[in-house]
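> A predicted structure for the sequence below; I have some questions about it.
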Amino acid sequence: MRADDERRSYRWVILDDLRASLVVFLVALPLCVGIAVASGVPAELGIVTGIVGGIVAGAMPGSSMQVSGPAAGLTVLVAEAVHAYGLAALGVITLGVGVVQIVLGLLRLGRWFRAISPSVVRGMLAGIGLVLVLGQLYPLLGATAPASTPGKVGGLPGALAAVASTPSAATSAAVGVATLALLVCWEWTLPRLRTVPGPLVAVALAAVAAWTFRLPVATVEVGALFDALIIPDRAALVRLADVALLGTTLTIAVIATAESLFSAAAVDRMHDGPGTRYNAELVAQGAGNLSAGALGAPPMTAVIVRSSANVRAGGRTRLSPVLHGVWLLVFAASLPDLLGVIPIPALAALLVHAGWKLLDPAGLVRALRADRAEGAIALVTAVLIGALDLLTGVLAGFALAVVRTAWWLSHVEVHWTRTDDDDILVRITGNATFLRLPQVLAKLDRVPPGARLRMDLSGLRHLDEAARGALDAWAADRRRTHGAVLTLAPPAPDPAPA
């Protein structure tokens, strides 16, 4: 009887995963195409990354609920890499990302990525979202986007003016704005309606309208799936010795790894199943990128949009992500012509919506209100990513986070009181380091003269050599000018490293 119950339960699990995989497939299909087009990559290669992310990364141990594929968070970096090195180098970069991730996973460094400052992550995502929104507003309006962020900001008035004077631009804007409005409104519809993915509904309706009314809008160019593959050869692999290309590879690897593991932490809070094994998940992501790179496709990450759709749709095991990859393969191989009717303004609207969520202006405001220093780090990181580039912004954010942490860890307070016997008691608490020496000495210089001064250092958690020397010098000077100084319980110096 127990065996029958177990078989019945197993069948229900398979059915749940089957239903969830179909939902995730419908969410992933337009995102794979849209992210690829926004990255300057053929739509077919975006689908290849989705297929590999489902079948390869999804089948490996790590996280049972995550779904991997091309991510909006890598769009800017991939577009810059394709522009700088050419489409033929993309597979090599993705291969390199996979190798880095596998090595990090085997070295069991996966959990260390969770130690990245949340303010830097928030700023990184906001900066990527800002660049994504600014870049995708142009295809939404039927225009060509300038190369630089300042150019994109300055060119918006001209693109908007063209909508009023050019029929094709007006049609493109109408399709894009209508798609964007539907995506926003779909989140407020009835729960039963929301079981159908909003991106699928919005893009499908836009495609039907463009095809039915023969609207003059640009559409996705899709060819045969297997003809789009760009297998890296030996000459392409040698390009990994290029320092600039290697730097791009490492940057994408770090950001893809961080995004995947942050997604894993978020998805784990959404379900009651087994938690993510971070090092195993990192190896799985690396294997997926290794496989995608061998086919010339862009890099992948675990994607929170698809992963959350998997959880909400009732996915139970890794079968759901794997099947979603199978459905992508079957659809792209057998019905590629259907993708050719999708309007580019609709995909641009999809990515503007995704970019706005990454930008999350309300979240930035809340961060500033909750902690001005942390919020400022996020804001500076986002602005620098938008104005300069992603690597500069992230490195600046890390530097600010380290400085802020060091400043906070060196927090020290100086209080003095006069005792009943007219002695002066000075208490110093916290962490006395060279960073706060000017403030400490300034407060000590304001201590009034007295018959005897007692300096209580027992409340210090740390006293570095610079602070110890300065306090000794101040006490010696005080003895010469005002009399006795008694130091109480100074902490022992840290032992020297062996």
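Sure thing, it's come through.

> Every contact and neighbour count from this point should use C-alpha atoms.
Noted.

> Was I right to think S260 contacts V305?
No: the pair S260 / V305 is not scored as a contact, 11.9 Å apart, by CA atoms under 8 Å.

> More neighbours: those two, which one.
Of the pair S260 and V305, S260 is the one with more neighbours under other CA atoms under 10 Å, namely 26 against 18.

> burial count for G155?
16.

> mind checking the SS state of it?
Three-state assignment for G155 (DSSP: H, G, I helix; E, B strand; the rest coil): helix.

> Now it: closest residue in space that isn't a chain neighbour?
In this structure, G155 finds its nearest non-sequential neighbour in P146, 7.4 Å apart by CA to CA, 6 or more residues apart in numbering.

> Now name the helix or strand holding that neighbour.
P146 belongs to no helix or strand when assigned by DSSP states H and E.

> quick one: the helices in the stretch 201-350 of the chain?
Along the stretch 201-350 of the chain, counting by DSSP state H, counting those that start in this stretch, helices occupy 234-238, 243-268, 278-294, 304-312, 319-334, 336-339, 344-359.

> so which of those helices gets nearest M455?
M455 lies closest to helix 243-268 among the helices of the stretch 201-350 of the chain, at 47.0 Å (CA to CA).

> hang on, the earlier thing: pick the most buried one from the helices of the stretch 201-350 of the chain.
helix 278-294 (a mean of 28; mean count of other CA atoms under 10 Å).

> what angle sits between that helix and helix 243-268?
Helix 278-294 and helix 243-268 are oriented at 130 degrees to each other (axes from the mean of the first three to the mean of the last three CA atoms, to 10 degrees).

> Now do the strands in the stretch 351-498 of the chain.
412-418, 424-432, 452-456, 460-463, 484-488 (DSSP state E, counting those that start in this stretch).

> Save the ones you listed as JSON lines, and put in distance to A43 and mean neighbour count too.
Listed next are the strands of the stretch 351-498 of the chain as JSON lines, based on distance: least, CA to CA, whole Å; neighbours: other CA atoms under 10 Å:
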{"stretch": "strand 412-418", "distance to A43": "57", "mean neighbour count": "16"}
{"stretch": "strand 424-432", "distance to A43": "56", "mean neighbour count": "20"}
{"stretch": "strand 452-456", "distance to A43": "69", "mean neighbour count": "20"}
{"stretch": "strand 460-463", "distance to A43": "57", "mean neighbour count": "19"}
{"stretch": "strand 484-488", "distance to A43": "72", "mean neighbour count": "15"}
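
> Use this one as the comparison:
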Amino acid sequence: MITLTRPTERASRPGWRQTFGNDLGASLVVFLVALPLCVGVAVASGVPAELGIVTGVVGGIVVGLLPGSTMQVSGPAAGLTVLVADTVAQHGIAALGVIVLGAGLLQILLGALRCGTWFRAISPAVVQGMLAGIGLVLILGQLYPLMGATQPSGTWAKVSGLPELLVRASTTTAGLTALGVGVLTIVVTVLWQRTPPRVRVVPGVLVGVVVATGVSVAAGLDLHRIEVGNLADELHLPDFSLINAGVLGAMVVFALVSSAESLFSAAAVDRMHSGPRTRYNTELIAQGAGNTVCGLLGALPMTAVIVRSAANVQAGARTRASRVLHGVWLLLFVVALPGVLGLIPSAVLAALLVHSGWKLLGLKGVAGMLRADRAEAAILVLTAGLIVATDLLTGTVAGLLAAVIKTAWDVSHLSVTVTPQGDDDEVVVLRGNATFLRLPRLLAVLEGLPLTKHVRLDLTGLRHLDQACQQAIDNWATRHRDAGLDVDVVRSS
């Protein structure tokens, strides 16, 4: 007997003295990436900016200390912005804590039941469609604060209001000012990626925010800016009296979407480094613990975030200490320097989220899927379109159902070949998978054979024969034999 053993993370890692320098530097890079995104996601979600920081702190310190993944960094994610905003609008911000708490407990249960690996068995078209749909909704909503306007509540209102928004942005001082600062943010962020590697150690997102904010302050521009209050004033225990059917449904949606996004991120991050692989069920429990704490504090939900995780790997992190330290830096910043956040214009954060939404669209991947498999591309478009038109849950579920139907259709491919052998014999050869989905075609061929000929039915090329097709073949053979003709059914041994 051969016994396979898995080396532990502790055995595969060098001592902390050899890795602390790398982890300290990486933690500062991740902190600089996470800070503006935590604030931006919170503002876009319709909650105080402080709650985004709280989620980032919990994601760094609580989830960072737990096993599961070594390099993933957790916090508030742009992918959940649409879901949180809709939930707050429907149930109120007071219900957010109990929803996130319930979602976290459900994630822990799913991890304990070893359901984490099942999240990997989702069609790439659905995943890409979900991300593209979220990106479209994010862009559509953030165009308004990017141009100095108030965001409408409904999707149709956002679409129908675009012409008026463009007129406002091009003809009013407030619109031109906000748009100019936002465009400056995106331009600096993108161009920074073309600088030498040593310079790129400072994240482009941070540089874009600092430059645009500095210009707006130095020029004395009249812009709406982030409102930051006392961190302790925004924290509150969940109110369990708010639980109803809608809140329970929101818990399930938050748990599933957060889990899927975290574990999709894990698969991507594992391809970026050669260290210990993610243990999916353990990571799901860790994410659930983080969301449970966020729920108890009334903060935003969290997921593992690919942008921060990639920055962590690229900055040379060696252990989970880097993500814990990034949470410590977030906490120290919001406690010691909260006034700095109040200088950032809303248009700057909107620009960052528009840029994030554009990256979520993944246009190169969509184009590649269109060339490779139009059916998969149709599932992507269906998923993204329904997310924009309805909501995240409806679009994702519809995409999953479409993917299941497509898969069932593909695996039930059946080839039926009829070859005459002389004047009195027919040879019918079946290849592939004979399932109920192909039963009408199979019956059409068999019942179309004349009752005056001997038939040899060759089933040796079938990979699968379900009960419905088996019964149809048996009934057809019985009728042929009752007519006094020979039917030779050849089955695989």
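Sure, I can see it. Being a predicted model, the structure only gives us computed values, none of them experimental.

> I'd like the strands of the stretch 351-498 of structure 1 as a markdown table, with distance to R11 of structure 1 appended.
Below are those laid out as a markdown table (distance: least, CA to CA, whole Å):
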| stretch | distance to R11 of structure 1 |
| --- | --- |
| strand 412-418 | 62 |
| strand 424-432 | 60 |
| strand 452-456 | 71 |
| strand 460-463 | 59 |
| strand 484-488 | 72 |
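
> and V340 of structure 2, what pairs with it in structure 1?
Using TM-score structural alignment, the partner of V340 of structure 2 in structure 1 is L338.

> An error on my part: the question was meant for R200 of structure 2.
Using TM-score structural alignment, the partner of R200 of structure 2 in structure 1 is R194.

> Which residue is the nearest non-sequential neighbour of the most centrally placed residue in structure 2?
Residue closest to the average C-alpha location in structure 2 (CA atoms, centre = their mean): E261, at 3.8 Å. Of all residues not flanking E261 of structure 2 in the chain, T303 sits nearest, at 6.6 Å (CA to CA, 6+ apart).

> can you check V67 of structure 1 too?
Excluding the flanking residues, the one nearest V67 of structure 1 by CA to CA, 6+ apart is S307, at 4.9 Å.

> Kindly report the same for R279 of structure 2.
Excluding the flanking residues, the one nearest R279 of structure 2 by CA to CA, 6+ apart is G68, at 5.0 Å.

> so is that neighbour in a helix, a strand, or just coil?
Quick answer, by three-state DSSP: G68 of structure 2 is coil.

> if I line the two up, what does it land on in structure 1?
Structural alignment (TM-score structural alignment) places G68 of structure 2 against G62 in structure 1.

> which one is L106 of structure 2 nearest to, not counting chain neighbours?
L106 of structure 2 sits nearest to A255 (CA to CA, 6+ apart), 6.4 Å away.

> any idea how far W327 of structure 1 is from the alignment partner in structure 1 of that neighbour?
Under the alignment by TM-score structural alignment, A255 of structure 2 pairs with A253 in structure 1. Distance from A253 of structure 1 to W327 of structure 1, counting by CA to CA, to the nearest Å: 27 Å.

> same deal with F25 of structure 1?
Distance, F25 of structure 1 to W327 of structure 1, by CA to CA: 7 Å.

> do the same with P232 of structure 1
26 Å.

> cool, and A476 of structure 1?
79 Å.

> Same check on P343 of structure 1?
22 Å.

> right, and the residue nearest to V67 of structure 1 touches D268 too?
No: using CA under 8 Å, S307 of structure 1 is not in contact with D268; the gap is 10.2 Å.

> Aligned to L96 of structure 2, what sits in structure 1?
Taking TM-score structural alignment, L96 of structure 2 has L90 as its aligned residue in structure 1.

> Which of the helices or strands spans that match?
Going by DSSP H and E, L90 of structure 1 is part of helix 90-106.

> angle of that helix against helix 278-294?
Interaxial angle of helix 90-106 of structure 1 relative to helix 278-294 (the same axes, to 10 degrees): 160 degrees.

> which element follows helix 90-106 of structure 1 toward the C-terminus?
Sequence order places helix 118-140 as the next helix or strand after helix 90-106 of structure 1, per DSSP H and E.

> What's the average distance for the helix holding L90 of structure 1 when superposed on structure 2?
Superposing on structure 2 places helix 90-106 of structure 1 at an average distance of 1.0 Å from its equivalents, by mean CA distance after the TM-score superposition for structure 1.

> Distance of V440 of structure 1 relative to G430 of structure 1?
Counting by CA to CA - V440 of structure 1 and G430 of structure 1 are separated by 11 Å.

> next one: V48 of structure 1
In terms of CA to CA, V48 of structure 1 sits 55 Å off from G430 of structure 1.

> before we move on, the earlier item: corresponding residue for the residue nearest to V67 of structure 1 in structure 2?
Match for S307 of structure 1 (TM-score structural alignment): S309.

> One more: S168 of structure 1?
Match for S168 of structure 1 (TM-score structural alignment): A174.

> Please look at that match and G148 and confirm they touch.
Yes: A174 of structure 2 sits in contact with G148 when judged by CA under 8 Å, with a separation of 6.3 Å.

> more crowded one of those two?
G148 (26 against 19).

> that older thread, E283 is in contact with the residue nearest to R279 of structure 2, correct?
Yes: between G68 of structure 2 and E283 a contact is recorded at 3.9 Å, counting by CA under 8 Å.

> Tell me who's in contact with G316 of structure 2.
22-23, 25-26 (CA atoms under 8 Å, 6 or more residues apart in numbering).

> Okay, and which of these map to helices?
Secondary structure defined by DSSP state H assigns 22-23, 25-26 of the contacts of G316 of structure 2 to helices.

> Run a quick neighbour tally on W16 of structure 2.
12.

> if I look at it, how far off is L65 of structure 2?
From W16 of structure 2 to L65 of structure 2 the distance is 15 Å (CA to CA).

> How about H273 of structure 2?
19 Å.

> what's the answer for A266 of structure 2, then?
16 Å.

> And for A477 of structure 2?
66 Å.

> ok, the two, which is more surrounded?
Ranked by neighbour count (other CA under 10 Å), A477 of structure 2 and L65 place A477 first, with 20 against 15.

> The more buried one corresponds to which position in structure 1?
A477 of structure 2 maps onto A475 in structure 1, by TM-score structural alignment.

> is it true that its match touches G483?
No: using CA under 8 Å, A475 of structure 1 is not in contact with G483, being 9.9 Å away.

> In structure 1, what residue corresponds to S153 of structure 2?
Under the alignment by TM-score structural alignment, S153 of structure 2 pairs with A147 in structure 1.
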